[in-house]
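In: 3D, please:
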Amino acid sequence: MSSLSLVPSQLYEASRLLASLVLSGLLAGWVFAQGLVFSDALLDWMEREYGTAARARVVELQRLIESGTDLEERTKLERVNAFFNRVSYDSDYALWDQKDYWATPFEVLGVYSADCEDYAISKYFTLLSMGVAEDRLRITYVKALELDQAHMVLAYYAAPDVEPLILDNLRGAIVPAGERADLVPVYSFNGADLWLAVNSMQGKRVGDADRLSLWQSYQARLMQQMAVER
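Out: Next comes the predicted model:
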């Protein structure tokens, strides 16, 4: 992410963007502090909805998580980043016939395709499942300067005041935010908090993550999928 602070016009645009995502009547969201939950019923549902190959991909994700809980955190980042970056890219219109749809990790592995939000959020929940603390992870909305479009990445903070590492589907390498001058941060969130970007390292907390309507919808679908019955 760019090391430059946002100029007033960018802050204004970010504020408008946040306002467009906020619900007037706020529902209490479910924070998945423990990450993803797997079951035989979930695997059966995946096979019914997406086929045997999709079921196998979810089993692979489960094994990735179970085999990685005791690894160093940098190794966890590398493995999870590589796992999801091999998924092909496609737009929400092509995949879901919607302008903006945040697919769950199970939906991503079902269609085996994703857009930028899907990569970032799937990595977030997988790392939570491997024991990475929630306060070290932020799903971060940015402007990708080279593409001149909105983009989303996952930022990992080894400590609150240090420069984060960026996990991005556009680039395979995980690098510090200061080395991503092509990304301008706008806002970030995790399961608990929402921040408006100030610079590449820090943000100003502006509320709870459950203020984001797409995040609420996402959590509801993910909870439903993990609680599916045979």
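In: only C-alpha atoms for contact and neighbour calcs from this point on.
Out: Will do.
In: if I look at the residue lying closest to Asn85 once chain neighbours are set aside, how far off is Trp30?
Out: The spatially closest residue to Asn85, leaving aside those adjacent along the chain, is Asn169, at 5.4 Å (Cα to Cα, 6 or more residues apart in numbering). According to Cα to Cα, to the nearest Å, Asn169 and Trp30 sit 26 Å apart.
In: ok, Asp90 to Leu42 distance?
Out: Asp90 is 25 Å from Leu42, by Cα to Cα.
In: Could you check which of the two is surrounded by more residues?
Out: More crowded of Asp90 and Leu42, by other Cα atoms under 10 Å: Leu42, with 20 against 14.
In: hmm, back to that, isn't the residue nearest to Asn85 right next to Tyr119, touching?
Out: Yes: the pair Asn169 / Tyr119 is scored as a contact, 6.6 Å apart, by Cα atoms under 8 Å.
In: Residues that sit against both of those two, list them.
Out: 84-85, 153 (Cα atoms under 8 Å, 6 or more residues apart in numbering).
In: Asp168 touches Ile174, doesn't it?
Out: Yes: applying Cα under 8 Å as the test, Asp168 and Ile174 come out as touching, 7.5 Å apart.
In: Buried residues, stretch 86-99. List them.
Out: 87, 89, 91-92, 95 (16 or more other Cα atoms under 10 Å).
In: Just to be sure, Val186 is in a helix?
Out: No: assigned with DSSP: H, G, I helix; E, B strand; the rest coil, Val186 falls outside any helix and is strand.
In: ok, it touching Ala14?
Out: Yes: shown here, Val186 and Ala14 form a contact pair, counting by Cα under 8 Å, at 5.8 Å.
In: related to what we said a few turns ago, quick one: which of Asp168 and Ile174 has more around it?
Out: Asp168 (23 against 18).
In: Spatially nearest residue to that one (excluding sequence neighbours)?
Out: In space, Asp168 is closest to Val153, 5.1 Å off (Cα to Cα, 6+ apart).
In: again, but for Thr52
Out: Met46 (7.9 Å).
In: So Arg138 sits against Asn190, correct?
Out: Yes: at 5.1 Å, Arg138 counts as touching Asn190 under the criterion of Cα under 8 Å.
In: Counting neighbours, go ahead and name the busier of those two.
Out: More crowded of Arg138 and Asn190, by other Cα under 10 Å: Arg138, with 26 against 23.
In: I have a second one here; can you model it like the first so I can compare?
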Amino acid sequence: MWRVVARSAWHAVLFAWGLSLIFPPTELMAGTPVSSVDRADQPFGLSTSRVTTGTLLEKWLDVEHEVDDDRRVLRLCDQDRASCRSRTALRFLAIVDGARNLQGRARLGEINRAINLTVKPMSDLALYGAEDVWSPPLATFARGAGDCEDYAIAKFVALQEAGVSADDLRIVILRDDVRDEDHAVVAARLDGNWLMLDNLHMAMAGDQQVRDYYRPIFLIDRDGVERYSGASSASGGAARGNERAIGQILH
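Out: Sure thing, here's the model as predicted:
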């Protein structure tokens, strides 16, 4: 057992440096989380690690390409509404317009309320005859229905179109242990606090308020997918979490 008497700040620095030599960082294998993110930067105040492989990452990258296509359509329609041939894009932009002139919590609340009212909750099984299908915003609006991750993706894009910085937005995958299912929401940072935009509620709760009934598993930001440290999922266990955590999302 180490016994150190901190006689001065300098001794403390030397001791910390010595520990770094004795216990060097473990080299991470490909396919594992590769970096720890400052917990102050993430919802729930917990540290996360970047996910580099797995079904969840592949699913997000696939829908992200479709989201990029939607952004191009929205940009063209926003520049020239009269020539826009996509009624779906115009409907989406109408929601964005309603939030652009608002600030702070009012802007977030307007996007949350409008998309909750526009999209009808329906499972992937009912919509597509398959489970775990992720849709970009315009596809969701065209169908007028979707499950929780479809709401979250639409809000994630709408908030950015309305002027919210991507640095202040996350899609968070939560675990409801009581119902034994996963759920997706958007987390938006406002004045240093994270608010949850949930398709099940019009009111926006803070991240610490929902800890009583939700446990964070994954988050998605502009750079990709991260896993909360020590998180497990519906598939049972952190080691397999990035492979199947979203399979039970049916809200």
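In: who has more neighbours, Val186 and Ala14 of the first structure?
Out: Val186 (29 against 20).
In: Kindly provide the distance from Ser123 of the second structure to Leu90 of the second structure.
Out: From Ser123 of the second structure to Leu90 of the second structure the distance is 25 Å (Cα to Cα).
In: about what we covered before: pretty sure the residue nearest to Asn85 of the first structure sits in a helix.
Out: No: applying three-state DSSP, one finds Asn169 of the first structure to be coil, outside a helix.
In: Quick one: map Leu197 of the second structure onto the first structure.
Out: Taking TM-score structural alignment, Leu197 of the second structure has Leu167 as its aligned residue in the first structure.
In: what sits against that match?
Out: Residues in contact with Leu167 of the first structure (Cα under 8 Å, 6+ apart) are 77, 81, 120, 153-156, 173-175.
In: Let's see which of those end up in helices.
Out: 77, 81, 120 (DSSP state H).
In: and the corresponding residue of the second structure for the last one, what does it touch?
Out: In the second structure, the residue equivalent to Ala120 of the first structure is Ala152, according to TM-score structural alignment. When the contact criterion is Cα under 8 Å, 6+ apart, the partners of Ala152 of the second structure are 171, 184-186, 197-199.
In: same check, this time on Leu196 of the first structure
Out: 14-15, 186-188, 203-206.
In: same thing but 7 Å
Out: The contact partners of Leu196 of the first structure, taken as Cα atoms under 7 Å, 6 or more residues apart in numbering, are 186-188, 203-206.
In: Can you tell me which of those carry over to the second structure?
Out: When you map the contacts of Leu196 of the first structure onto the second structure and apply both residues aligned by TM-score structural alignment, their matches' Cα atoms under 7 Å, the shared contacts are 186-188.
In: Looking at those, which one is closest to Glu107 of the first structure?
Out: Ser188 (22.7 Å; Cα to Cα).
In: Does the closest residue to that closest one other than its chain neighbours lie in a helix or a strand, and which?
Out: For Ser188 of the first structure, ignoring the flanking residues on the chain, the nearest one in space by Cα to Cα, 6+ apart is Thr140 at 4.1 Å. Using DSSP states H and E, Thr140 of the first structure sits within strand 137-144.
In: Where does that strand end up in the second structure?
Out: Residue span in the second structure matched to strand 137-144 of the first structure, by TM-score structural alignment: 169-176.
In: after superposition, how close is the matching stretch to the first structure?
Out: Comparing stretch 169-176 of the second structure with its match in the first structure after superposition yields a mean distance of 0.7 Å (mean Cα distance after the TM-score superposition for the first structure).
In: How far does that stretch sit from its chain's centre?
Out: Stretch 169-176 of the second structure sits 5 Å away from the centroid of its parent chain (Cα atoms, centre = their mean, to the nearest Å).
In: Same question for stretch 135-150 of the second structure.
Out: 16 Å.
In: Residues in contact with it: which ones?
Out: Counting by Cα under 7 Å, 6+ apart, 63, 66-67, 70, 88-89, 118-124, 134, 153-154, 183-185, 199, 250-251 sit against stretch 135-150 of the second structure.
In: ok, and for it, which residues are buried?
Out: Quick answer for stretch 135-150 of the second structure (16+ other Cα under 10 Å): 135-141, 145-150.
In: Let's see which of those end up in helices.
Out: Reading helices off those with DSSP H, I get 137-141, 148-150.
In: For the residues you listed, work out which two are farthest apart.
Out: Going by Cα to Cα, the pair spanning those furthest: Leu138 and Cys148, at 15.3 Å.
In: and the gap between Gly104 of the second structure and Asp168 of the second structure?
Out: Gly104 of the second structure is 12 Å from Asp168 of the second structure, by Cα to Cα.
In: Looking at the two, which one has more neighbours?
Out: A direct count of neighbours by other Cα under 10 Å for Gly104 of the second structure and Asp168 places Asp168 higher, at 20 against 12.
In: Would you format the ones in helices among the contacts of Leu167 of the first structure as a markdown table with distance to Ser67 of the first structure included?
Out: Listed next are these as a markdown table, based on distance: Cα to Cα, whole Å:
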| residue | distance to Ser67 of the first structure |
| --- | --- |
| Leu77 | 13 |
| Asn81 | 15 |
| Ala120 | 21 |
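In: which one of these is nearest Asp182 of the first structure?
Out: Nearest to Asp182 of the first structure among these, with distances taken as Cα to Cα, is Ala120, at 17.1 Å.
In: which residues in the first structure form helices?
Out: 8-21, 40-50, 52-68, 73-85, 92-96, 105-111, 116-129, 213-226.
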